[in-house]
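Asks: Here is a sequence with its predicted model. Questions after.
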Amino acid sequence: MDIPGYYSRVVIRETTSAWVLRPNRIDLNDPQTVGLHDPLRPEPRAIHEELVDPAPPTRLPNFWHLPYELRQEIWEMLLPPPRIICLMSPQMYEKYSHIYKSVHIPAFYPACEESKEIVQRWGVGLRFVSYKGMPIHCEWFNRRRDILYLPSIMSFGCFDGWGSCLDNSTIILNVLEVLEDRYRGDQLSKHFTQVVDQGRFDKVKAFRLSMLKVQWGGDQWGEELDIYGEDTMAVLDLDDPRLPTLLRPVFQNMRFLLGSQNKQQQVHKRPSCLLRHLRREWEAELKFLFEEQWLQSYLQKMDKLVSEELYTGKRFGLDDQRRALDRGHELVRTLIAGMPSIRPVILFEKCYPSTVLSKHNPGAMAGGDDVWNGGRQWDGLRCIAHRRGMTLTYSRGMSSFE
């Protein structure tokens, strides 16, 4: 249907053949008619018709005749597609600004009051500044569609002024970074508790806890299994049925690069073994540890952590220094009911060439993989992931260890 004033209408008709009839037949004996075309044969003639508006429309007056609900759907269709926003440290934004490029507020925002309303309702503009107060990065965060990935809880703590920016949002955290277990100290989990105490996660809708990060270009997946789309990252639930197929070329590449002499560096033989192990780690301990970290962080915020009636005899954490909460206590049940939803996931990051033994990308945390917690050795994320078997290979060059 053609709505006047909406489109520039261009009609180009293809070249056709037309019959041209002349009043007299050709007399081959008449020298004046020799060389003329036979009237019984078609004479090609090009007919072009162009109907072009003199200027494209600058206003759409009929748009306001549409129902309000339909106009809202049209505005929503103009919003950017869902994406995963990776929040880096100030140093990374300043040093690698050509990699971590800013994404600004949608261009249609100043069009009218309705466009401003829809942009403000769906998202928020985040402007990051350096320690000197200079702008270093911008992001438009669609809290309904986008997912905010925090590769480092310490980097997240570098920025203040979040306010209500994370309300009703979904956040990805590295599961081993925000809890305290028997293999590691409590430096990073204290940062998580501090963030909770500051109220930054008060109205977060959901947490996706990354059990593993796989850096893979996806060039061997095919179009039907392309999970990246236009983005550079993708996140899949641990129970996603596509995971065995997606991980198969990753394992093949890993076996080829390790060779027969380094087979012992491979942690799991097949994708199914890896996924089964990750589910077992989640159900057996990690889910409980994250819930305890969240609940005790909130109790500390409420100054209720010292009440003896809240605890049981079960212990956890480094050297069993932490006591588990009584899940049957009324206050604890109330906190559990108000917790954001949590799910274990695997994070994929697009990189080229597609190799699991490539060097770390610029976003990797240099120098901190093996040393945390005041300098004590062997309690970094890499080592804890190795101890728990939450990795693909023990190789030092492994870039998919988180």
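Replies: Perfect, thanks for sending it.

Asks: When you work out contacts or count neighbours from here on, use the C-alpha atoms and nothing else.
Replies: Will do.

Asks: Settle this for me: residue 188 is touching residue 173, isn't it.
Replies: No. Judged on CA atoms under 8 Å, residue 188 makes no contact with residue 173 at a distance of 12.0 Å.

Asks: shared neighbours of these two, anything?
Replies: Both residue 188 and residue 173 are contacted by residue 153, under the criterion CA atoms under 8 Å, 6 or more residues apart in numbering.

Asks: packing partners for the one helix or strand residue 324 maps to?
Replies: Assignment of secondary structure by DSSP states H and E places residue 324 within strand 322-325. The helices and strands touching strand 322-325, judged by 3 or more CA pairs under 8 Å, 6 or more residues apart in numbering; DSSP states H and E, are helix 287-301, strand 311-316.

Asks: after it comes which helix or strand?
Replies: Following strand 322-325 in sequence order, the next helix or strand is helix 330-337 (DSSP H and E).

Asks: That next one: which residues count as buried?
Replies: Applying a neighbour-count criterion of 16 or more other CA atoms under 10 Å, the buried positions in helix 330-337 are residue 332.

Asks: roughly how far apart are residue 127 and residue 117?
Replies: 20 Å (CA to CA, to the nearest Å).

Asks: need the contact list for the closest residue in space to residue 342 that isn't next to it in sequence.
Replies: Leaving aside its chain neighbours, residue 342 sits nearest to residue 207 (4.8 Å; criterion: CA to CA, 6 or more residues apart in numbering). For residue 207, the contact set (CA under 8 Å, 6+ apart) comprises 170-173, 340-343.

Asks: ok, these vs residue 377, which is closest?
Replies: Distance to residue 377, by CA to CA, is smallest for residue 173 among these, at 23.1 Å.

Asks: ok, back up a step: so what touches the strand holding residue 324?
Replies: Looking at what lies outside strand 322-325 - CA under 8 Å, 6+ apart - the contacts are 292, 296, 310-316, 332.

Asks: Now that we have those residues, which of them are buried?
Replies: The neighbour-count criterion (16+ other CA under 10 Å) marks 292, 296, 310-311, 316, 332 among the contacts of strand 322-325 as buried.

Asks: what about residue 276, neighbour count?
Replies: Using other CA atoms under 10 Å as the criterion, residue 276 is surrounded by 12 other residues.

Asks: Distance check, it against residue 243.
Replies: Here the distance between residue 276 and residue 243 works out to 11 Å (CA to CA).

Asks: before we move on, what about residue 298?
Replies: Summarising the geometry, the distance separating residue 298 from residue 243, computed by CA to CA, is 35 Å.

Asks: Which strands and helices lie in contact with the strand or helix carrying residue 141?
Replies: When secondary structure is defined by DSSP H and E, residue 141 falls within strand 135-142. Counting contacts by 3+ CA pairs under 8 Å, 6+ apart, the secondary-structure elements packed against strand 135-142 are helix 90-95, strand 123-129.

Asks: Comparison target, given below:
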Amino acid sequence: VPTEVNVSTPSATGPVLEIIAKTPLAVWRDYLTFHTVRSNAPMLSTEIDKAAFAFTGTVLSGQKTQRDDWKRAVATVGSTAGIGDAVGQIYVARHFKPEAKAAMDELVENLRKALRQNIQRLDWMGDATKAEAYRKLETFNPKIGYTKKWRDYGNVAIVPKDLMANITALRNYYRADQIARIGTRPDRDEWGMTPQTVNAYYNAQFNEVVFPAGILQPPFFDINADPAVNYGGIGAVIGHEMGHGFDDQGSKSDFAGIQRNWWTDQDRARFDAKTKVLGAQFNGFCPVDGQCVNGALTMGENIGDLGGISMAYTAYQLSLNGKPAPVIDGLTGDQRFFLAWAQVWKAKYRDEALVNLIKSDPHSPPQYRINGPLRNLAEWYTAFGVTEGDKLYLAPADRVRIW
């Protein structure tokens, strides 16, 4: 048993203990029973599953029907709560080629160079803060494709035709693993996503960006595609995750993942002023009547998108080695770059799902992840000849560029 425990949010401990003490035991029983049933609804009876979907699926998201059972089963089995690493090994063997890994390694290094150049050009940041930013950038660790160490599920007892028993066995397996780690150092080789996951993340504690093999496919990445498309797609997404190391929250951690202030007061004030302008822009986006994006809630992701596109554009220019980009199908390299970013986030949402998203999701709705950052970039205006009077036009004085 450890003698010390690191409480990540100590300000919440007192109020939570107070609520626990004041709430009658019978209420806690009802509360915990309800949430146990709700969280396990997909694995319980058809009646309970349908009742849960009627609220979480239909009321909150506007879905009319459930996904097919086989799709839900694949998602469960292949998740980090299932046997995701076992599925991941099969996925990597079939779909992740060495040449894709090599191309991604080169792209990431160009992004690192690009961010360094962008930081050098910042007129709002002083030399002392820049030095710390360079240090964080140079020590940041990219993980591409899949983990070095696969999990072993050999001791998990799987019972044919008993889903709940198998889910329980896996939960016990993961819980025992977590308990065994108490008092040990964090494993820097561990991944928080399976290889087949179409997603990515930045881990501030380790100053690392993680890109599973699953996201390294169209529309994000294509080994045979024009560089403009790959830099505007996966390049900007990687740049987004790298940008999280320097957003409103990531900027509070240093190169080693330690939370400390490495900014001068003047530079932090300038940064905050720029983020305030960006937040106000996103507050003005209203996808559903009377329901607008929360610029404060989405701040970190919006900074990531804006910085990611800027970073990827610089990296794309580096990849050209001073040569002009070819015109393909009547589109310039810059146009293809920005169109690739738009292709990544194209989506169709029901109004109910949009309302739920803007109230709870730290990401802006997809159409604003596209247009919101682009209207701040001079290169986008030049690429498409956007001028005053066009719908997305922003006067130069109203544009913001952070990284």
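Replies: Received, thanks. Keep in mind it's a predicted model, so treat the numbers as computed, not measured.

Asks: What does the TM-score come to for these two?
Replies: Here the superposed chains carry a TM-score of 0.23, computed using TM-score structural alignment, normalised by the length of the first structure; 169 aligned residues with a CA RMSD of 7.4 Å.

Asks: show me where the stretch 1-150 of the second structure has strands.
Replies: Listed in chain order, the strands of the stretch 1-150 of the second structure (DSSP state E, counting those that start in this stretch) span 141-145.

Asks: Okay, helices next: where are they in it?
Replies: When assigned using DSSP state H, counting those that start in this stretch, the helices of the stretch 1-150 of the second structure occupy the ranges 10-22, 25-39, 46-53, 60-61, 69-77, 84-95, 98-121, 127-139.

Asks: just to revisit the earlier point, can you check which of the helices and strands packed on strand 135-142 of the first structure gets nearest to residue 71 of the first structure?
Replies: Residue 71 of the first structure sits nearest to strand 123-129 of all these, at 18.2 Å, using CA to CA.

Asks: and the closest one with strand 135-142, angle?
Replies: Here the directions of strand 123-129 of the first structure and strand 135-142 differ by 170 degrees (axes from the mean of the first three to the mean of the last three CA atoms, to 10 degrees).

Asks: What are the buried residues along strand 123-129 of the first structure?
Replies: Residues of strand 123-129 of the first structure classed as buried under the neighbour-count rule (16+ other CA under 10 Å) are 123-126, 128-129.

Asks: Same list, these, but as a markdown table with distance to residue 138 of the first structure please.
Replies: Rendered in a markdown table, the data for the buried residues of strand 123-129 of the first structure read as follows (distance: CA to CA, whole Å):
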| residue | distance to residue 138 of the first structure |
| --- | --- |
| 123 | 13 |
| 124 | 11 |
| 125 | 7 |
| 126 | 6 |
| 128 | 6 |
| 129 | 9 |
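
Asks: So which of those is the closest to residue 194 of the first structure?
Replies: For residue 194 of the first structure, the closest of the buried residues of strand 123-129 of the first structure turns out to be residue 128, at 20.5 Å, with distances computed as CA to CA.

Asks: any idea how far the closest residue to the closest one other than its chain neighbours is from residue 93 of the first structure?
Replies: In space, and not counting its chain neighbours, residue 128 of the first structure is closest to residue 137: 5.1 Å by CA to CA, 6+ apart. Residue 137 of the first structure sits 7 Å away from residue 93 of the first structure, taking CA to CA as the criterion.

Asks: With residue 272 of the first structure instead?
Replies: The value you get for residue 272 of the first structure to residue 93 of the first structure, if CA to CA is used, is 37 Å.

Asks: out of the two, which sits in the more crowded spot?
Replies: residue 93 (21 against 15).

Asks: surely that one meets residue 135?
Replies: No. If you go by CA under 8 Å, residue 93 of the first structure and residue 135 don't touch, sitting 10.0 Å apart.

Asks: Save the helices and strands packed on strand 135-142 of the first structure as a markdown table, and put in distance to residue 70 of the first structure too.
Replies: A markdown table is the format used below for these (distance: least, CA to CA, whole Å):
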| stretch | distance to residue 70 of the first structure |
| --- | --- |
| helix 90-95 | 39 |
| strand 123-129 | 20 |
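
Asks: Return the subset of the contacts of residue 207 of the first structure lying in strands.
Replies: Among the contacts of residue 207 of the first structure, the subset assigned to strands under DSSP state E consists of 170-173, 341-343.

Asks: so what's residue 202 of the second structure closest to, chain neighbours aside?
Replies: residue 209 (4.4 Å).

Asks: Can you tell me the element residue 305 of the second structure falls in?
Replies: When elements are assigned from DSSP H and E, residue 305 of the second structure belongs to helix 299-319.

Asks: Past that helix, which element shows up next along the chain?
Replies: Where DSSP H and E defines the elements, the next helix or strand beyond helix 299-319 of the second structure is helix 333-345.

Asks: Return the set of buried residues in that next one.
Replies: 333-345.

Asks: could you say which helix or strand contains residue 234 of the first structure?
Replies: Assigned by DSSP H and E, residue 234 of the first structure belongs to strand 233-237.

Asks: and the angle from that strand to strand 170-174?
Replies: Computed with the same axes, to 10 degrees, the direction of strand 233-237 of the first structure lies at 90 degrees from that of strand 170-174.

Asks: which strands and helices sit next to strand 233-237 of the first structure?
Replies: Strand 233-237 of the first structure sits against strand 341-349, with contacts defined as 3+ CA pairs under 8 Å, 6+ apart.

Asks: Past the strand it packs on, which element shows up next along the chain?
Replies: Where DSSP H and E defines the elements, the next helix or strand beyond strand 341-349 of the first structure is strand 371-372.

Asks: So what's the residue count around residue 69 of the first structure?
Replies: 8.

Asks: Spit out the contact partners of it.
Replies: Taking CA under 8 Å, 6+ apart as the definition, residue 69 of the first structure has no contacts.

Asks: and it, how far is that from residue 113 of the first structure?
Replies: Spatial separation of residue 69 of the first structure from residue 113 of the first structure under the definition CA to CA is 15 Å.

Asks: One more: residue 292 of the first structure?
Replies: 45 Å.

Asks: Residue 304 of the second structure: which of the helices of the stretch 1-150 of the second structure is closest?
Replies: Going through these one by one, with CA to CA as the measure, helix 98-121 comes closest at 12.4 Å.

Asks: Packing partners of the closest one?
Replies: If you count contacts as 3+ CA pairs under 8 Å, 6+ apart, helix 98-121 of the second structure packs onto helix 127-139, strand 141-145, helix 299-319.

Asks: who does the shortest one touch, helix- and strand-wise?
Replies: The criterion is 3+ CA pairs under 8 Å, 6+ apart, and the helices and strands that strand 141-145 of the second structure contacts are helix 98-121, strand 208-212.
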